[in-house]
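# here's my sequence, what's the structure:
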Amino acid sequence: MSEDYNEKMHELNASYKQVFGAVGDTGAGFRQLHADAVAGGALDAKTKELMAVAVAISIRCDGCITDHVCNAVKAGATQEEINETVKVAIMMSGGPGVIYGGKALAAAKDFLANK
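The predicted structure is shown next:
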C-alpha cells in the first residue's frame, strides 16, 4: 500500500492547473478562499493546515490529505504534530479515521524526508 506522496502532490498540482484554467473565476475565487482561510491570524498557518488535515481524514479525501499534509509540513509541522492531528481525526471519524489517518502519516513521512 506504499504510495509516493511527492509524486501525488506533483499530479495534484497538474490537476489544479488544468481545473482552475478551465473554470475561470470560480477557480480564482476558490484559490483566494483557500489563501485567506489558511493565512495567519488568530491561528497560525500551520495550525490551520493541521485542522485541514483532520477534516480531510474525516471526509476521506485522498487528495486533500496529500495537499494539506504537504502544506502543514511546509508550514513547519512536525511528525509529532501530525500524529496528534491524526488522533483527533480518529476520535471524530472512528474506523475510517484509522485508514485515512494512515495515509496522512505516510504522506507526512514522505514530505518530512524530502523537506
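# contacts and neighbour counts: CA atoms only from here.
Will do.
# give me the helices and strands touching the strand or helix carrying residue 50, please.
Counting by DSSP states H and E, the element that carries residue 50 is helix 45-59. When contacts are defined as 3 or more CA pairs under 8 Å, 6 or more residues apart in numbering; DSSP states H and E, helix 45-59 sits against helix 25-38, helix 62-74, helix 79-93, helix 95-113.
# center of the protein - which residue?
The centroid of the chain falls nearest to residue 68 when counting by CA atoms, centre = their mean (1.6 Å).
# and the helices and strands packed on helix 45-59: which comes nearest residue 54?
helix 79-93 (4.9 Å; CA to CA).
# how big is the angle separating that closest one from helix 62-74?
Here the directions of helix 79-93 and helix 62-74 differ by 150 degrees (axes from the mean of the first three to the mean of the last three CA atoms, to 10 degrees).
# another one to check against the first:
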Amino acid sequence: MAKSYKDIIADTSSNIAKLRKGIPETMQGFYALSGAAGKAGVLDEKTKELIAMALSVAARCDPCVGYHAKALVKLGATRAEVEEMLGMCVYMGGGPSLMYAAAAIAAYEEFGGEKAPA
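Reported below is the predicted structural model:
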C-alpha cells in the first residue's frame, strides 16, 4: 500500500498536539526556532523549504517529507525546482536518498503540486 503523506502528517500533528500539552515550553521553543529559521532573510522562504526537504530526504523522515512537500506547494515551488533539489539529494545520498526522493515527489504531487508530464 502506498503511503499517504496527508495521513502521515495528520497523525503526526495529532501526536504533536499531545506533546504541546505535556511539554509546552519545549514545544514553544521548537516553534520559535522553526519560525526564526524559516523566516525570509538573505534566503527566501521557498529556498529554505527546498533545503528543509533535502534534509528530510537525507534523514528519511516521512512526516518531515510530508510537511515540507505541503509547504513547497503552498510557496509555489515548481516541479522543476523540486526535482532539481531531489537530484542533489540523490547525488549526495545515493540509493537510499533516491528512494526518499521518489517518496518526496509523490508527497509534492499529493499536496497539489504539478504532476509529471504524461
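# coming back round to it: dump the helices and strands packed on helix 45-59 of structure 1 into CSV; add distance to residue 17 of structure 1 as well.
CSV is the format used below for those (distance: least, CA to CA, whole Å):
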stretch, distance to residue 17 of structure 1
helix 25-38, 9
helix 62-74, 14
helix 79-93, 27
helix 95-113, 21
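# one step back: quick one: contacts of the helix holding residue 50 of structure 1?
37-39, 62, 64-65, 68-69, 71-73, 75-77, 81-82, 85-86, 88-90, 92-93, 96-97, 100-101, 104 (CA atoms under 8 Å, 6 or more residues apart in numbering).
# buried ones among those residues?
For those, a burial check counting by 16 or more other CA atoms under 10 Å picks out 38, 64-65, 68-69, 71-73, 75, 77, 81-82, 85-86, 88-90, 93, 96-97, 100-101, 104.
# and stretch 101-109 of structure 2, how far out from the chain's middle?
Counting by CA atoms, centre = their mean, to the nearest Å, stretch 101-109 of structure 2 is centred 10 Å from the centre of its parent chain.
# what's the mean distance for it versus structure 1?
For stretch 101-109 of structure 2, the mean deviation from structure 1 after alignment is 0.6 Å (mean CA distance after the TM-score superposition for structure 1).
# how far is stretch 18-38 of structure 2 from where the chain is centred?
With CA atoms, centre = their mean, you get 18 Å for stretch 18-38 of structure 2.
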